[in-house]
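**Student:** no sequence for this one, just the structure:
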């Protein structure tokens, strides 16, 4: 399949370029070969101790090399490991740039990022279509009769889950919200043990195989200034991101034989969903793509209903979402995708006040000042060049 980037896409590697690493011009950023520049400045007679002092204690608000390059009329491209165009105003005195993930210096898209986006859609659809309390109760009864009974008192698995979170956050002084969806994940994808924990070997999503993309030409990469719309005191963020229009081959396959041979081993809600449609190994691929279309178009519709949150960028966001609405196989990847796009949040917000109570206990939507919570969650949206980040389409 081919993957096309529809809006700026940033998948980070955890590294950050600082003013020590870069030289900014009006429309480009040069990532410097610092060792080469250092050696040439020595040859030009610059005091080595002066340079070392700057490197050991760089002035936090200034580009370390800018003064030297301009004073000695050096061409920054002669010292660049690479350079990228900049969209949005670069920092006047300083900026830090979150790097894109690379292999041997060239960007690529991890297969895990694509699979994670698809998995979220499947999670959503399995709960939405098959998450009645009766089905979930019957599945869980083999492992934990007490848990099955508790689920049976609720209208749906999602309703039980919200009640479960409410209980857990009340009873445990330090509830680990990073593990908040562990129980739900186990019931949907595959479970083991009397405490019902997730077991990857019982997960039908094993049959979806996605390889890392080949290396992508650096010409498709740019630096974007990212706006946090809705934040009254936004801190500028710059990222390396793939530009819209970038296309890359992606190796994606479905292993029907794995599902058929291991059919007696799968035991989650997703497997029940597939069985309702026929032979699971025959219907799995269609179910996955239906889930992708349904989930991500629901995200688009949700964002179109929330245009007021985009302020002055409302019309550019409306235009973008209008251009992708109804498309099949659209996904949202990477940093800046937001809570709604990376969780089953669409199902949770339908629970109204009950969910609002729980999300505050989980600390979601806490005001930056640390006082109180935003009534409107999620409040902020990240935009690059007026576009919501991370949208791609598989073709």
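**Tutor:** Noted; the coordinates are in hand. Please read these numbers as outputs of a predicted model, since none were measured by experiment.

**Student:** make it CA atoms for all contacts and neighbour counts henceforth
**Tutor:** Will do.

**Student:** the residue most distant from the middle of this structure, which is it?
**Tutor:** Distance from the C-alpha centroid of the chain, by C-alpha atoms, centre = their mean, peaks at residue 45 (47.7 Å).

**Student:** shouldn't that residue be within a helix?
**Tutor:** No: secondary structure of residue 45 (DSSP: H, G, I helix; E, B strand; the rest coil): coil, not part of a helix.

**Student:** longest helix anywhere in the chain?
**Tutor:** helix 280-305 (DSSP state H).

**Student:** related to what we said a few turns ago, show me what contacts the residue farthest from the centre of the chain?
**Tutor:** Shown in contact with residue 45 (C-alpha atoms under 8 Å, 6 or more residues apart in numbering): no residues.

**Student:** follow-up on the earlier one: now do the longest helix of the chain: distance to the chain's middle.
**Tutor:** Relative to its parent chain, helix 280-305 has a centroid offset of 17 Å by C-alpha atoms, centre = their mean, to the nearest Å.

**Student:** residue boundaries of the strands in the stretch 101-250 of the chain?
**Tutor:** Using DSSP state E, counting those that start in this stretch, the strands found in the stretch 101-250 of the chain span residues 102-103, 106-107, 191-192, 197-198, 208-210, 221-229, 237-242, 247-249.

**Student:** leaving out chain neighbours, which residue sits closest to residue 301?
**Tutor:** residue 325 (7.7 Å; C-alpha to C-alpha, 6 or more residues apart in numbering).

**Student:** need the contact list for the one you found.
**Tutor:** 297, 300-301.

**Student:** neighbour-wise, which of those leads?
**Tutor:** Highest neighbour count within the contacts of residue 325: residue 297, with 21 neighbours (other C-alpha atoms under 10 Å).

**Student:** so that residue versus residue 378, what's the distance?
**Tutor:** 18 Å (C-alpha to C-alpha, to the nearest Å).

**Student:** how about residue 355?
**Tutor:** Counting by C-alpha to C-alpha, the gap from residue 355 to residue 378 is 13 Å.

**Student:** alongside the first one, take a look at this:
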């Protein structure tokens, strides 16, 4: 705790006991933000900005293909074809198993740097509900009883403003004189990788004594259970004590008062849920009952400076002002006035619950533990943070110095040395020239380089390929790769187990066939199919195929020449 003239400030540690969802108000949309593979039953969510950035860089053809996929709702098929310029892994946020395709996905609130945000307003909202409940208890529920009578007299009831009378009576008539002005709660952030997808089951009553899940689930982003963060909470001591008359003579908000209110609220929620689940059956009923029994045990062991409470999405009716109404208050007439499942008068209200299903266990959403530290503890934490910041600064300086040294080392290399490093995929090349690739940027230089440089580059490619069979051996690598292998072997002059060395005359004939550009040049040459070696025949065979001599629609002379060559090849391969 720190203290100044008008505020008391506490450090608050936040531990997520169950998943928490703070909605941003946005939703991921199918065929744009996410795709669903029906066969694999997997759902992939993309970073909209990263995906669009990649599409924009893929050229006009790529943009048109992407636009067509969006319009035709075939994004999954388009991505499955691995279009050029699209790195699915880089654009992917989530990829997870999902039994049914959701209509949309609720987006978790984030900071500008994509960290998960548990907004201070969400924590303050949970405190507000607890404060209202305690104030109502202290005045013997006079405001609640007055509200019930007023609602029954009204012809039409606006559900959104029905509780305004209670709020004004207990907290203050307007924003300026509202008791909650005394309380300020800071935001709590969690690392971006704590945001995970979660399927939430809607579990509702189907008979007065039985519950079952709805046919559809809700998919959302959660801040994962077990994570920890921190924030600050402060109290305006001037408004809370000296300004008490200005606030209408109501209580002064202090940390102890707030903690007591929150504990009362939690105890009532647990008691309400246990009472509810004791009266109904269903597949998940016992799991949920067990959860609240364990939670009841847990709150008995918390320290004086700690509190467990439920907040945000998933807390439902009991997490809002509606919690002020007791079970006995919800008569059939009042439920009809407020449209509270009035078509099911034999069902208790609320008649449904939402929970996450994690490793086969039903887990209610939004339960957190808050721990408030005193002044000395806060000083210790700040000292640790300062030491960590100094240590991180030293480490960063070391990293920056090392980076500058590597940049200097890279810039001192000539073009050929850099090309060799790119082919060898050295750490230096990957850091300084991540955009360069061996085949994309270095291979095209092979033909135009000076002979000594060409030989150096060929030897480097050989060194990278010869340890990998599917890049080096003829039977295991692709046709295009094998052509590259033949070329580097030719340039370097080394022996290759799959390449026959030709004598001078045979090599001259192969070179001659290589130089032929079309079937007409072949027809006018003195190349005799029946006099060719195996190497020369195979070279000519590649040419014939390139010229379409093996096509059914080829001219008769082409087809006959191709047939004659095949017969010759059979004899040569047998000999």
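**Tutor:** Looks like it came in fine. In this text, all values refer to a predicted model and were calculated from it rather than measured experimentally.

**Student:** related to what we said a few turns ago, map the residue nearest to residue 301 of the first structure across to the second structure for me.
**Tutor:** Counting by TM-score structural alignment, residue 325 of the first structure corresponds to residue 296 in the second structure.

**Student:** go on, residue 77 of the first structure?
**Tutor:** Using TM-score structural alignment, the equivalent of residue 77 of the first structure in the second structure is residue 89.

**Student:** now do the SS call for that match.
**Tutor:** Assignment for residue 89 of the second structure (three-state DSSP): helix.

**Student:** ok, it - contacts?
**Tutor:** By C-alpha under 8 Å, 6+ apart, the contact set of residue 89 of the second structure is empty.

**Student:** show me where the stretch 251-395 of the first structure has helices.
**Tutor:** Using DSSP state H, counting those that start in this stretch, the helices of the stretch 251-395 of the first structure run over residues 256-261, 269-277, 280-305, 314-324, 339-342, 345-349, 353-361.

**Student:** distance to residue 197 of the first structure added to these, as TSV?
**Tutor:** Formatted as TSV, those follow (distance: least, C-alpha to C-alpha, whole Å):
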stretch	distance to residue 197 of the first structure
helix 256-261	21
helix 269-277	14
helix 280-305	23
helix 314-324	38
helix 339-342	21
helix 345-349	21
helix 353-361	22
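
**Student:** the longest helix in the second structure is where?
**Tutor:** helix 375-411.

**Student:** what range does that helix cover in the first structure?
**Tutor:** Taking TM-score structural alignment, helix 375-411 of the second structure hits no residues over in the first structure.

**Student:** what is the subsequent helix or strand relative to that helix?
**Tutor:** Following helix 375-411 of the second structure in sequence order, the next helix or strand is helix 415-424 (DSSP states H and E).

**Student:** what residues sit buried inside the longest helix of the second structure?
**Tutor:** For helix 375-411 of the second structure, a neighbour-count test (16 or more other C-alpha atoms under 10 Å) marks 378, 406, 410 as buried.

**Student:** repeat for stretch 269-280 of the second structure
**Tutor:** 269-270, 272-274, 276-277.

**Student:** contacts for that stretch, please.
**Tutor:** 208-211, 285-286, 288-289, 292-293, 295-296, 318.

**Student:** same thing with stretch 203-215 of the second structure?
**Tutor:** 201-202, 279-283, 285, 346-348, 351-355.

**Student:** please list only the buried members of those.
**Tutor:** The buried subset of these - by 16+ other C-alpha under 10 Å - is 201-202, 281-282, 285, 347-348, 351-355.

**Student:** what about residue 1 of the first structure, distance to residue 249 of the first structure?
**Tutor:** Distance from residue 1 of the first structure to residue 249 of the first structure, counting by C-alpha to C-alpha: 6 Å.

**Student:** neighbour count for the two, which is higher?
**Tutor:** residue 249 (16 against 11).

**Student:** residues in contact with that one?
**Tutor:** Contacts of residue 249 of the first structure by C-alpha under 8 Å, 6+ apart are 1-3, 213-214.

**Student:** which of those show up in the second structure as well?
**Tutor:** Of the contacts of residue 249 of the first structure, the ones still in contact in the second structure (both residues aligned by TM-score structural alignment, their matches' C-alpha atoms under 8 Å) are 1-3, 213.

**Student:** what's the match for residue 22 of the first structure in the second structure?
**Tutor:** Per TM-score structural alignment, residue 22 of the first structure is aligned with residue 34.

**Student:** distance of the residue lying closest to its match once chain neighbours are set aside relative to residue 129 of the second structure?
**Tutor:** Distance criterion C-alpha to C-alpha, 6+ apart; nearest residue to residue 34 of the second structure, sequence neighbours excluded, is residue 45 at 4.2 Å. According to C-alpha to C-alpha, residue 45 of the second structure stands 35 Å off from residue 129 of the second structure.

**Student:** also residue 570 of the second structure?
**Tutor:** Residue 570 of the second structure is 89 Å from residue 129 of the second structure, by C-alpha to C-alpha.

**Student:** cheers, nothing more for now.
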